[in-house]
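Colleague: The amino acid sequence is not available; the structure is as follows:
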């Protein structure tokens, strides 16, 4: 039987092959209609091209932005992934201006952004693992602590860390989680609930004058791991002072020092660090540990604010442990989203 050839009509009325990419090619030709033969396509849009280059430089050299004035460097690093939003805006302006120069310049921020964050767009979760952990800043003003506790427990986590606990709410969380978690400890405003025995429980001094961090060893079937729970001080963005984070930075240094001195090889840090993995001010912590989201999550895993997440300031970080998967949990009565991760302990192979 003879093979039938399929053809499409080209712009000049003749036949053309309906191959992949032809639709995009026709769309590109329509968008650039009238550009060919116009020498001004290289002279127009210089401002847009300059903005594209500046955008690429800010993302590429973000670590060089000084923190001297208003901690501008840390502020830009906190929301660094969102700088990519400016690329399509500039792309539209480039087409409006009919500027070939601007279009070529836009390749720079596109490549830089993909180099920084493109890996987060791939699907990395795997199966397996032997320990599921979760962390949640439950919010001191949470109107439904019982419901929040049950929602987090429903994730099936073996170990749950809660931050921003109030004295009045602690008994509610203890009662709600008692059925699922046999072992627990509350130190100041943070707590740890576990299906497996806890030992070596103690508060961790992060230079605040009250307890907002703790450490415990969890004896899981796959091996023993040191679990740290921390809630670093909040940061504020003020017109007169910029990004105020001095106390947060001081506490991060103290927490990093405590983790550096941890004798156990397997370490998990759960908590609200009030900063992202990109923020240089958290280097004392992040330089030692690996983000489960970056290693085994899908997407950015933004956790705050819960109503419209814009940054991942809550973290699950590990050392000497293999992340298998990482994800955000559904919204609760808090202004943060809870996070969870599945881990493979080293002694379990």
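Modeller: Nice, I can see it. Remember, it's a predicted structure, so these values are computed and weren't measured experimentally.

Colleague: When you work out contacts or count neighbours from here on, use the C-alpha atoms and nothing else.
Modeller: Noted.

Colleague: Which residue would you name as the spatial centre of the chain?
Modeller: residue 312 (3.8 Å; Cα atoms, centre = their mean).

Colleague: which strands and helices sit next to whichever strand or helix holds residue 229?
Modeller: Remark: residue 229 resides in strand 223-231, with elements defined by DSSP states H and E. The helices and strands touching strand 223-231, judged by 3 or more Cα pairs under 8 Å, 6 or more residues apart in numbering; DSSP states H and E, are strand 159-163, strand 190-194, strand 213-220, strand 267-272.

Colleague: for comparison:
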């Protein structure tokens, strides 16, 4: 005779359908982490930056939040958490809105386009000639280099000179161009605490077929991650100085190339990203070259769109070179780009 549980349901059937203890709690945990992640990514600009500039540190790796979403999805599937799966729609939507466009293929663009190559060549590069030849293969109109030191500078000048007859170097940064360069000058972005010999910025007026372009090359101070967090004060100070200079630029079209030691999501670059366009397509993680996790080599523009950015093959540097396509805005009726 089959025993029956209270309510007329067989005991074995009652046991079979009894909820697993803690199942709801696990779903709530996954859902809570998903909502928290969406808040961190979607509202990163209001996240506190102290102590240790934790906000900037998180912003430097925001694209990798997609990996966390995938891991949460796997956990929710394994635990059969419907609540968790539904909650994951929120961080997925936030990530797609913030970074999904970077996954799209490069758009077809017409005229008024410049190809820009940016590379921190490293002051310890064992093969500057090979690096220069690799950069030539990219076919850029402009080539911006950082960490130009000692005899290596002469090597870059010799190798690049045939294809780029115009160039200017100030301190440890340089610009090579297929088009005439005028008004090449030093740009002072040295933090107050740094030695007077520190020189990592330049500006040049490039006479392109599409109008004059103010080209800037910059190498912002490095940052360090330690037990106290992110040490980025000198970089942030240098970024503010450069932002003030760019804001006062009279030429309408501006292209900024350089190792900015930061990602475009990092609030430390806000003085620049608030007034310059960032890349619309491509992640182009450029550092470190052995296992790139972030793009700190940037191409930004004003009165122009950085329609696509990509990495180039590794050289002897600890950075990967990047190449970007920059489409200048149409000329106004006056024939010159408006300031």
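Modeller: Looks like it came in fine. Since the model is a prediction, treat every value here as computed from it, not as a measurement.

Colleague: what ranges do the strands span in the stretch 151-300 of the second structure?
Modeller: For the stretch 151-300 of the second structure, strands defined by DSSP state E, counting those that start in this stretch occupy the ranges 166-170, 173-177, 181-186, 201-208, 211-219, 224-226, 229-231, 254-259, 297-302.

Colleague: now these as CSV including mean neighbour count and distance to residue 154 of the second structure?
Modeller: Shown next, in CSV, are the strands of the stretch 151-300 of the second structure (neighbours: other Cα atoms under 10 Å; distance: least, Cα to Cα, whole Å):
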stretch, mean neighbour count, distance to residue 154 of the second structure
strand 166-170, 20, 11
strand 173-177, 25, 12
strand 181-186, 17, 19
strand 201-208, 21, 18
strand 211-219, 24, 19
strand 224-226, 10, 31
strand 229-231, 18, 34
strand 254-259, 25, 20
strand 297-302, 26, 23
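
Colleague: Which stretch among the ones you listed approaches residue 319 of the second structure most closely?
Modeller: Residue 319 of the second structure sits nearest to strand 297-302 of all the strands of the stretch 151-300 of the second structure, at 8.2 Å, using Cα to Cα.

Colleague: The next helix-or-strand element following the closest one vs the first structure, average offset?
Modeller: Per DSSP H and E, the first helix or strand lying C-terminal to strand 297-302 of the second structure is strand 304-311. Following the fit onto the first structure, the mean deviation recorded for strand 304-311 of the second structure is 3.0 Å by mean Cα distance after the TM-score superposition for the first structure.

Colleague: can you list contacts of strand 304-311 of the second structure?
Modeller: 106-107, 253-254, 277-286, 299-300, 320-329 (Cα atoms under 8 Å, 6 or more residues apart in numbering).

Colleague: can you give me the helices for the first structure?
Modeller: 22-31, 46-60, 72-78, 86-97, 100-105, 107-117, 145-153, 170-177, 246-260, 283-286, 292-296 (DSSP state H).

Colleague: just how off-centre is the first one within its chain?
Modeller: The offset between the C-alpha centroid of helix 22-31 of the first structure and the centroid of the whole chain comes to 36 Å, using Cα atoms, centre = their mean, to the nearest Å.

Colleague: Quick one: the residues in the second structure that it pairs up with.
Modeller: On the second structure, no counterpart of helix 22-31 of the first structure exists by TM-score structural alignment.

Colleague: so stretch 116-125 of the second structure matches what in the first structure?
Modeller: Against the first structure, stretch 116-125 of the second structure falls on residues 133-142 (TM-score structural alignment).

Colleague: how far does that stretch stretch from start to finish?
Modeller: 22 Å (Cα to Cα, to the nearest Å).

Colleague: so how far is that stretch from its chain's centroid?
Modeller: That offset, for stretch 133-142 of the first structure, works out to 17 Å (Cα atoms, centre = their mean).

Colleague: Now do the buried residues in it.
Modeller: 133, 134, 135, 136, 137, 138, 139, 140, 142 (16 or more other Cα atoms under 10 Å).

Colleague: what residues are up against the fourth one?
Modeller: In this structure, residue 136 of the first structure makes contact with 152, 160, 161, 162, 163, 271, 272, 314, 336, 337, 338, 339, judged by Cα under 8 Å, 6+ apart.

Colleague: Equivalent analysis for the last one, please.
Modeller: Residues in contact with residue 142 of the first structure (Cα under 8 Å, 6+ apart) are 333, 334.

Colleague: ok so, going back, ok, the contacts of residue 136 of the first structure vs residue 110 of the first structure, which is closest?
Modeller: residue 314 (27.3 Å).

Colleague: What does that closest one correspond to in the second structure?
Modeller: Match for residue 314 of the first structure (TM-score structural alignment): residue 297.

Colleague: Equivalent analysis for residue 61 of the first structure, please.
Modeller: That one, residue 61 of the first structure, aligns with residue 43 by TM-score structural alignment.

Colleague: What of residue 96 of the first structure?
Modeller: Aligned partner of residue 96 of the first structure by TM-score structural alignment: residue 78.

Colleague: Can you tell me how far its match is from residue 273 of the second structure?
Modeller: Distance from residue 78 of the second structure to residue 273 of the second structure, by Cα to Cα: 41 Å.

Colleague: Between those two, tell me which one has more neighbours.
Modeller: Using other Cα atoms under 10 Å as the criterion, residue 78 of the second structure and residue 273 rank with residue 273 on top: 17 against 9.

Colleague: Per the alignment, the more buried one pairs with which residue of the first structure?
Modeller: By TM-score structural alignment, residue 273 of the second structure lines up with residue 286.

Colleague: Same question for residue 309 of the second structure.
Modeller: Aligned partner of residue 309 of the second structure by TM-score structural alignment: residue 326.

Colleague: Over to stretch 8-22 of the first structure now: how far is its first residue from its last?
Modeller: 10 Å.

Colleague: cool, and stretch 16-27 of the first structure?
Modeller: Terminal residues of stretch 16-27 of the first structure lie 15 Å apart, using Cα to Cα.
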